[in-house]
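Novice: Quick one: sequence and predicted model below, then my questions.
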Amino acid sequence: MKRIALFAILMLLAVTCLGLAPAFADEVAPAAAAATDVAATTEAPAAAAAEAPKADTGDTAFIIISAALVMLMTPGLALFYGGMVRKKNVLSTMMHSFIIICLVSVIWVLYGYSLAFGTDINGMIGSLDFALFNNVGPDPNPDYSATIPHSIFSMFQLMFAIITAALISGAFAERMRFSAFLLFTVIWISVIYFPLAHWVWGVGGWLRDLGALDFAGGTVVHISSGVSGLVLAILLGKRRGLGTTPMPPHQLPMTVLGAGLLWFGWFGFNAGSALGANGLAGSAFVTTNTAAAAAALSWIFAEWIRQGKPTVLGAASGAVAGLVAITPAAGFVTAGSALVIGLLSGVICYFAVVLKPRLGYDDALDAFGIHGVGGTFGAIATGIFATTTVNSAGADGLLYGSSELLVKQLIAVGASYAFAAIGTFIIYMIVNAVFKARVTVEDEETGLDITQHGEEGYPDFAVQAGGLSGISYASSSASSTVVHSH
């Protein structure tokens, strides 16, 4: 059954490609079309050139670099998550992030970008105008950015879709079948992320037209992934042995390195969302760094007061919480407001994580506690601290005399919660009917690295006679009765 379902998925992708390709076979690529038009209008070449939008080389270079920075965040997330699980699950956890880069990249070209940013259909979804990247070429699309190539804008947005899907994996780490994970990701990115991205960022999207603000993904990225992760964590159930078997992070240096890469990449995430090398990008850069630093400090002081010691994991988690919270507000608030948002988000997310055991769910790596809660606070804080003195295209928040924006932000938060929660529940039921979503007791005890991928992150080795030249490796998978513990 499993193999048949996997084959069916591959065939579906192949048929989609074959089915879409003929529709665009006779279309002239944008670059070629431009060349044809120039040849056909020799009597007025100057007028034609004047009408065509022209990409700015500085803005284009900046967004290419920003897109690369955002892409780096997903390997950074793999390290951040990978270090926090037990060593028997490190590869499977990192595989989630890595394979999502591949999976979402293909879906994005097939139809994903078009559904998110294509011609609006009733404020809910984009059309298939851009399927297979038809009409996505070197010329700018003035609807989204008049100074960078349409293709570069689309690739920048792809990196957001990738990391959003990857963030969810932290909630169900150490207990989901890889086959079920793949099917869930394909459906979730298609029916949750793409519509939500269109609502908030697509021309004609209903939340965009409402006036809700989300500079770089508080609702689209963090609330959607955090809430979906929470639903999955509840439906899958707790990891076996939680509360009785020690489950500390197996490699904290890896997690800190991952947090550093996330912080580094987040400058592309937020500053790049200005879609140009300009003053707004500089402002977003400042607010991003300020909030991350403040949140790391407030998190460790909160745990220092409560637990008696500040932890390295707390510092890393706090920095990420601050980055999450400032994301929707980065291009709309001052540095002083970013400082307040960071300080508050560190404490709020810390207590969201602390309360998790009392609430009875097992969000393994705190996808909801940091991204769901942090994204929610950031979206609401945008409605409080936003000011048009920073960004004239935004709106004034509660602190600047208007409650209207805060109401709109609350509507956007509520809609994102409902859509992500209900949609994820339905998707899980479908996936669980095709593949049993949770691994067996034996597989969970042995570890997902061996049972799902046939590999180990840290194979045992012994030094024989002859020193290091005599090292021999022995896999612990030789005995299915081995239960890793720390």
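Specialist: Cool, the structure landed.

Novice: alpha carbons only for contacts and neighbour counts from here, please
Specialist: Will do.

Novice: what packs against the longest helix belonging to the chain?
Specialist: If you go by DSSP state H, the chain has its longest helix at helix 404-434. Here helix 404-434 touches helix 178-188, helix 224-236, helix 373-385, going by 3 or more C-alpha pairs under 8 Å, 6 or more residues apart in numbering; DSSP states H and E.

Novice: Let me know which of the ones you listed is tucked in deepest.
Specialist: helix 373-385 (a mean of 29; mean count of other C-alpha atoms under 10 Å).

Novice: tell me the angle of it relative to helix 404-434?
Specialist: 160 degrees (axes from the mean of the first three to the mean of the last three C-alpha atoms, to 10 degrees).

Novice: As JSON lines, the helices and strands packed on helix 404-434 with distance to residue 359 would be great.
Specialist: Formatted as JSON lines, the helices and strands packed on helix 404-434 follow (distance: least, C-alpha to C-alpha, whole Å):
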{"stretch": "helix 178-188", "distance to residue 359": "25"}
{"stretch": "helix 224-236", "distance to residue 359": "11"}
{"stretch": "helix 373-385", "distance to residue 359": "14"}
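
Novice: A further structure is provided below for comparison with the first:
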Amino acid sequence: MGSKFALLLALALVALPLLSSPVAAADGDVDSGDTAWLMISTGLVFIMTPAVAFFYGGMLRKSNFLSMLGQSILIIGVVTIIWVVFGYSLTFGADNGGLIGGAEYLMLNGVDISPSSIAPTVPHILFMMYQGMFAIITVALIIGGVAERMKLGSLILFLSIWTAAVYIPVAHWVWGGGWIYDLGALDFAGGTVVHITAGVSVLAATLVLGKRISQVKGGQEVPHNIPMVVLGGALLWIGWFGFNGGSALASNGLAANALVVTHISAAMAAAVWGLISWLDTGRVSVLGLISGGVAGLVAITPAAGFVNPTGALFIGLGAAVVCYGGILLRKRLGFDDALDVWGVHGLGGTFGAIATGLFATTTVNAAGKDGLLYGGGGDLLVAQLISVAVVWAFAFGATFVILKVLSKVMPLRMTKNEERIGADIIQHGESAYYLR
């Protein structure tokens, strides 16, 4: 009963009466090529949410696969409503003291088909939706870290609050003209905004929730469907071309560079991960290969619009080493990050953000800065380190407090018997596999 009430409360918080806003009739200086590319990129980033559900779902027990898909679809709905009602405005509205955006775009008031100052060659409403896809995929990542144990209603309420209290402020700090933007830190497509916030928040969540019952006595983490993991990872790889390439907000050379270095970093990380796996275990894990690719994609995200192919090679190499080591560290420390969101996204995003301070070059993006290795001195690296440290502390602390408060007013976890049965039947009354 409590779970159902929590779910209804979460939906009530975001399902405010939707008011219509006028749509401008003039296109202004909208560029058709830029608009077409951003429309495609919006679709590519959207695909990443069901892709991550397949990627994560294949690593779970088969009795929880459907719940991963269902929770991801539900998050698409909930976060979209939050984004439309107030999320976009508080992220990209006029800055208030470097901390949060203004209220001028509430209910998308004034967000129409004419361009905005942020993206001057594409319709404002398209830029809004593109950024909304980033909010959705960030929240979806967190689901993987708390899989197989949270009640559905508690999960949705937590993620609704988290979107408003963590994602939106950090996105404003970095992209909306907030204090990290003014500091001079660079984050092209979400190393801090997406990957550090999600990964570090999962670390906090696992400490509050505790281990799954299957892991309390050191149970083996055995994926139930590795081909599904590879399918999800491959779709993520494709979607990342829109994630990073689309962040140029134009169909130009910068977008092309971002797309190319994205692939180079992922390819390098997959290959190096395979090598490390062979040296460590004597075998080349298929799960490891695709996980390495994702680690490379994560690490290049903040740097994609600022580094050249050489930098991408080193970032991919470093991502494999850092994230592989992070997963080993997680196992040694014993906290139950079900699908290594902290190890891959938290640490991968951290490494990528710091590496941007080393490998960024204005020969790629004149609007950026030269990193330490390209004659820029240490200013950019210091700014990157400050932004990483603050976002780590904020995301961890806020998530810990949110879940601790919620735990006082409602049960967060399924019962032991429900965990044994699996979330597919308990939460959805359905099974992913009806085999005869």
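Specialist: Done, it's in. Keep in mind that what you see is a predicted model, and the values were worked out from it rather than measured.

Novice: Identify the residue range in the second structure corresponding to the longest helix of the first structure.
Specialist: Mapping helix 404-434 of the first structure onto the second structure (TM-score structural alignment) gives residues 379-409.

Novice: so how far is the matching stretch from its chain's centroid?
Specialist: 15 Å (C-alpha atoms, centre = their mean, to the nearest Å).

Novice: pretty sure residue 295 of the second structure contacts residue 347?
Specialist: No: Residue 295 of the second structure lies out of contact with residue 347 (C-alpha atoms under 8 Å); the separation is 9.0 Å.

Novice: what is in contact with those two at once?
Specialist: Applying C-alpha atoms under 8 Å, 6 or more residues apart in numbering, one finds that residue 295 of the second structure and residue 347 are jointly contacted by residue 323.

Novice: Whatever residue of the second structure lines up with residue 374 of the first structure - nearest residue in space that isn't next to it in sequence?
Specialist: Using TM-score structural alignment, the partner of residue 374 of the first structure in the second structure is residue 348. Spatial nearest neighbour of residue 348 of the second structure, excluding adjacent residues (C-alpha to C-alpha, 6 or more residues apart in numbering): residue 299 at 4.9 Å.

Novice: Please pull up the equivalent of the one you found in the first structure.
Specialist: Aligned partner of residue 299 of the second structure by TM-score structural alignment: residue 325.

Novice: How about residue 106 of the second structure?
Specialist: Match for residue 106 of the second structure (TM-score structural alignment): residue 131.

Novice: mind checking what residue 321 of the second structure lines up with in the first structure?
Specialist: Residue 321 of the second structure maps onto residue 347 in the first structure, by TM-score structural alignment.

Novice: Go through the host helix or strand of that match and flag the buried ones.
Specialist: For residue 347 of the first structure, the element it lies in under DSSP states H and E is helix 335-354. Under the neighbour-count criterion of 16 or more other C-alpha atoms under 10 Å, helix 335-354 of the first structure has 335, 337-350, 352-353 buried.

Novice: residue nearest the centroid of the second structure?
Specialist: residue 138 (3.0 Å; C-alpha atoms, centre = their mean).

Novice: do you know how far it is from residue 72 of the second structure?
Specialist: 11 Å (C-alpha to C-alpha, to the nearest Å).

Novice: same check, this time on residue 214 of the second structure
Specialist: 23 Å.

Novice: Wait, a helix at the residue nearest to the centre of the second structure?
Specialist: Yes: according to DSSP: H, G, I helix; E, B strand; the rest coil, residue 138 of the second structure belongs to a helix.

Novice: Looking at the alignment, what corresponds to it in the first structure?
Specialist: Looks like residue 138 of the second structure aligns to residue 164 there (TM-score structural alignment).

Novice: which non-adjacent residue is nearest that match?
Specialist: residue 221 (5.1 Å).

Novice: Next, count neighbours for the one you found.
Specialist: Other residues within reach of residue 221 of the first structure, judged by other C-alpha atoms under 10 Å, total 27.

Novice: what residues are up against the residue nearest to residue 326 of the first structure when sequence neighbours are not counted?
Specialist: Using C-alpha to C-alpha, 6+ apart and skipping residues adjacent in sequence, the residue nearest residue 326 of the first structure is residue 378, 5.8 Å away. Counting by C-alpha under 8 Å, 6+ apart, residue 378 of the first structure touches 218, 324, 325, 326, 327, 328, 329, 341, 345.

Novice: Just those residues: which are in helices?
Specialist: Those of the contacts of residue 378 of the first structure lying in helices (DSSP H): 324, 325, 326, 341, 345.
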